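>>> Below: sequence and its predicted model.
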Amino acid sequence: MFVVGLTGGIGSGKSTVADLFAEQGIALVDADIVARQVVEPGTPGLTALVAHFGADILSADGSLDRAALRSRIFGAEQARQWVNDLLHPLIRSKMAQQLAAAQSPYVLWVVPLLIENDLYRQCDRVLVVDAHEHQQRSRVLARDSRADADAIMARQMPRDERLKYADHIVDNSGDVEQVKAQVQLLHRRYLSEAAQKRL
C-alpha cells in the first residue's frame, strides 16, 4: 500500500485537506478517530482505564468522559504515562489494521504528531498542511475559546522544522478553491506514484 502521511500544526486545516482527499475516493486512517475508537464502550482500552481509575471517568451512557480522565491525569506525570503506555500500542495496532485494509489506490494517514513520533518513516510521502501562525491561532480559538492556542502551539514542533520533513506542502492560508486545486494536483501525482510502486 502506498501511504501518504498527512500532518500539520494545530489549526492548520488538516481535517479540511483530508476531507478533500476523501472526496476523491481515498481512504483515510485518522489517528484522532482511532484514539476515540480504542476507548469505546466494550473495548479492552476502556475496560482497563475503568479498572485503573474507577467508574467516575465514565459518562452516564457508559462512554469515556474525556474531561474527567484529563482532570485525573493533569499534572500527574505517572498517571499520564500509564495512560499513554496503555493506549498508544492499541492505537498503533488499530491504525496498522486500517492501513492494511484500505481499498483505495493509496491511503492517507492523518497523524498530528507524525514527525514527532517518528511515524513519518513508515510513509511513502509526507504531506504537511501549512498555514500562517496567526491563522492557526484564530482557528483554534474559533473552535474552543478557552484553549490556550499559544501554549498548544509552543508544545508542537516549530513550523519551520516541520516543513523540512515535507515531500509536499498544501498551503492552507488562502481560500478553499486554492486548497482544492492543490489537493487535486497532489491526488493525480499520488495515483501515478502508487501505480509505479505496484509495478
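Yep, it's here.

>>> drop to CA atoms for contacts and neighbour counts, all remaining ones
OK.

>>> Just the buried positions in the helix or strand harbouring Thr47, please.
For Thr47, the element it lies in under DSSP states H and E is helix 44-53. Neighbour-count burial for helix 44-53 flags 45-46, 49-50 (criterion: 16 or more other C-alpha atoms under 10 Å).

>>> With stretch 164-180 instead?
Those would be 166, 169-173, 179-180, for stretch 164-180 by 16+ other C-alpha under 10 Å.

>>> Check which helices and strands the top helix by length along the chain is in contact with.
Ranked by residue count, the top helix of the chain under DSSP state H comes out as helix 77-101. Judged by 3 or more C-alpha pairs under 8 Å, 6 or more residues apart in numbering; DSSP states H and E, the packing partners of helix 77-101 are strand 27-30, helix 31-37, helix 44-53, helix 66-73.

>>> what's the next secondary structure element after it?
strand 107-110.

>>> chain center to that following strand, what's the gap?
Its chain's average C-alpha position is 9 Å from that of strand 107-110, according to C-alpha atoms, centre = their mean, to the nearest Å.

>>> likewise stretch 79-98?
Computed by C-alpha atoms, centre = their mean, the chain-centroid distance of stretch 79-98 equals 14 Å.

>>> can you list the residues that contact it?
29-31, 34-35, 38, 45, 49, 72-74 (C-alpha atoms under 8 Å, 6 or more residues apart in numbering).

>>> buried subset of these?
Applying 16+ other C-alpha under 10 Å to the contacts of stretch 79-98, the neighbour count classes 29-31, 34-35, 38, 45, 49, 73 as buried.

>>> Alongside the first one, take a look at this:
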Amino acid sequence: MFLIGLTGTIASGKSTVAKLLAERGAEVIDSDLLAREATAPGAPALVAIRARFGSAVFGPQGSLDRAALARLVFADAAALADLEAIIHPQVRALRDQRLAASPAKVAVIEAIKLFEAGIAAECDTVWVVTAAETVRLERLVTQRGMPLAEAQRRLAAQGDFAAQTAAAAVVIVNDGDLQQLRAQVDRAWAATVEGR
C-alpha cells in the first residue's frame, strides 16, 4: 500500500484535500476522527485524561467536554503535550488496524502532527497543505463560527509550519477556490501516485 502523509495547519484545507483524494479511491484515515474514537465514552484514554486534567474537562454525564479541553490545551503547550502523550498511542493503534483492514492501494493519513508524531517517516510521500494566516483566520471565524480570540490562540498554538513545508514532497497552497485546489491535487496525484 502506498502511503500519503497529509498535514497542514488548522483551516488550511487538509480535509478538503483528503476528500479529493478519497474521490480517487484512496483510503483516508483522519487522525482527528481516530482521536475522537480514542476518547469516546468508555475509552481507556479517558481515565488518563481525567487523572491529568481533572473533572473540569468532563460534562455532567461523564463524557469528555472537548471544548473545555481544547480551551485548556491550546492555551498551555505542556498541557497539549500531555494530552498528545495520552492520545497518540491509541490513535496509532486504531490507524494501524484501519490500514491492515483496507483493500485500497493508496492510503492517506491525515494528521496535523504528522512529523511530530513520527508518522511522516512511515509514509511514502508527504503532502503539506498551506494557506495564508489571514485566510485561515477568516475560515475559522466565518466557516467554523469560532470567536476571533479563540481562532488566534489556536493558530498561535500551532506555531510555524516552515520546517514541515520544507520537508514535504508536495506543497499545496490553498488560498483560492475549490477548482484551483482540485487542479493542484490532480497534478500532485499524477506526479506522486501515478508517476511512481
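Sure, I can see it. Keep in mind it's a predicted model, so treat the numbers as computed, not measured.

>>> Give the aligned equivalent of Gly5 of the first structure in the second structure.
When the second structure is aligned by TM-score structural alignment, the residue opposite Gly5 of the first structure is Gly5.

>>> Count the neighbours of its match for me.
Using other C-alpha atoms under 10 Å, Gly5 of the second structure has 26 other residues around it.

>>> Dump the buried ones among the contacts of stretch 79-98 of the first structure into JSON lines; add distance to Leu86 of the first structure as well.
Converted to JSON lines, these look like this (distance: C-alpha to C-alpha, whole Å):
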{"residue": "Val29", "distance to Leu86 of the first structure": "20"}
{"residue": "Asp30", "distance to Leu86 of the first structure": "19"}
{"residue": "Ala31", "distance to Leu86 of the first structure": "15"}
{"residue": "Val34", "distance to Leu86 of the first structure": "14"}
{"residue": "Ala35", "distance to Leu86 of the first structure": "12"}
{"residue": "Val38", "distance to Leu86 of the first structure": "10"}
{"residue": "Gly45", "distance to Leu86 of the first structure": "7"}
{"residue": "Leu49", "distance to Leu86 of the first structure": "8"}
{"residue": "Ile73", "distance to Leu86 of the first structure": "14"}
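
>>> What is the most widely separated pair among the residues you listed?
Maximum pairwise distance among those (C-alpha to C-alpha): 27.1 Å, between Val29 and Ile73.

>>> tell me, what residue is most central in the first structure?
Central residue of the first structure (C-alpha atoms, centre = their mean): Val111, 3.0 Å from the mean position.

>>> ok, and the residue of the second structure positioned farthest from its centre, which helix or strand is that part of?
Outermost residue of the second structure with respect to the C-alpha centroid, by C-alpha atoms, centre = their mean, is Pro60; its distance is 28.3 Å. Counting by DSSP H and E, there is no helix or strand that carries Pro60 of the second structure.

>>> From Val171 of the second structure, how far off is it?
According to C-alpha to C-alpha, to the nearest Å, Pro60 of the second structure and Val171 of the second structure sit 43 Å apart.

>>> what does Val128 of the second structure give?
Distance from Val128 of the second structure to Val171 of the second structure, by C-alpha to C-alpha: 5 Å.

>>> Common neighbours of those two, please.
Residues within reach of Val128 of the second structure and of Val171 at once, by C-alpha under 8 Å, 6+ apart, are Thr165.

>>> need the contact list for Gln122 of the first structure.
Taking C-alpha under 8 Å, 6+ apart as the criterion, Gln122 of the first structure is in contact with Val3.

>>> Nearest residue to the residue mapped onto Ala168 of the second structure from the first structure in space, ignoring adjacent ones along the chain?
The alignment partner of Ala168 of the second structure in the first structure, by TM-score structural alignment, is Ala166. Distances taken as C-alpha to C-alpha, 6 or more residues apart in numbering place Val126 nearest to Ala166 of the first structure, at 5.2 Å, with adjacent residues excluded.

>>> hang on, the earlier thing: okay, and the match of Ala168 of the second structure sits in which element?
Using DSSP H and E, Ala166 of the first structure maps to neither a helix nor a strand.

>>> isn't it right up against Asp124?
No. The pair Ala166 of the first structure / Asp124 is not scored as a contact, 11.3 Å apart, by C-alpha atoms under 8 Å.

>>> Checking the match of Gly5 of the first structure next. Helix, strand or coil?
For Gly5 of the second structure, the secondary-structure state derived from DSSP: H, G, I helix; E, B strand; the rest coil is strand.

>>> Surely it touches Trp127?
Yes. Taking contacts as C-alpha under 8 Å, Gly5 of the second structure lies within contact range of Trp127: 6.0 Å.

>>> how about the nearest residue to Thr165 of the second structure, chain neighbours excluded?
Among residues not flanking Thr165 of the second structure along the chain, Val128 sits closest, at 6.0 Å (C-alpha to C-alpha, 6+ apart).

>>> Which helix or strand contains the one you found?
Using DSSP H and E, Val128 of the second structure falls in strand 125-130.

>>> outside of that strand, which residues touch it?
Under C-alpha under 8 Å, 6+ apart, the answer for strand 125-130 of the second structure is 3-9, 12-14, 17, 120, 164-165, 167-175, 192.

>>> Now do it against strand 106-110, angle only.
Computed with axes from the mean of the first three to the mean of the last three C-alpha atoms, to 10 degrees, the direction of strand 125-130 of the second structure lies at 40 degrees from that of strand 106-110.
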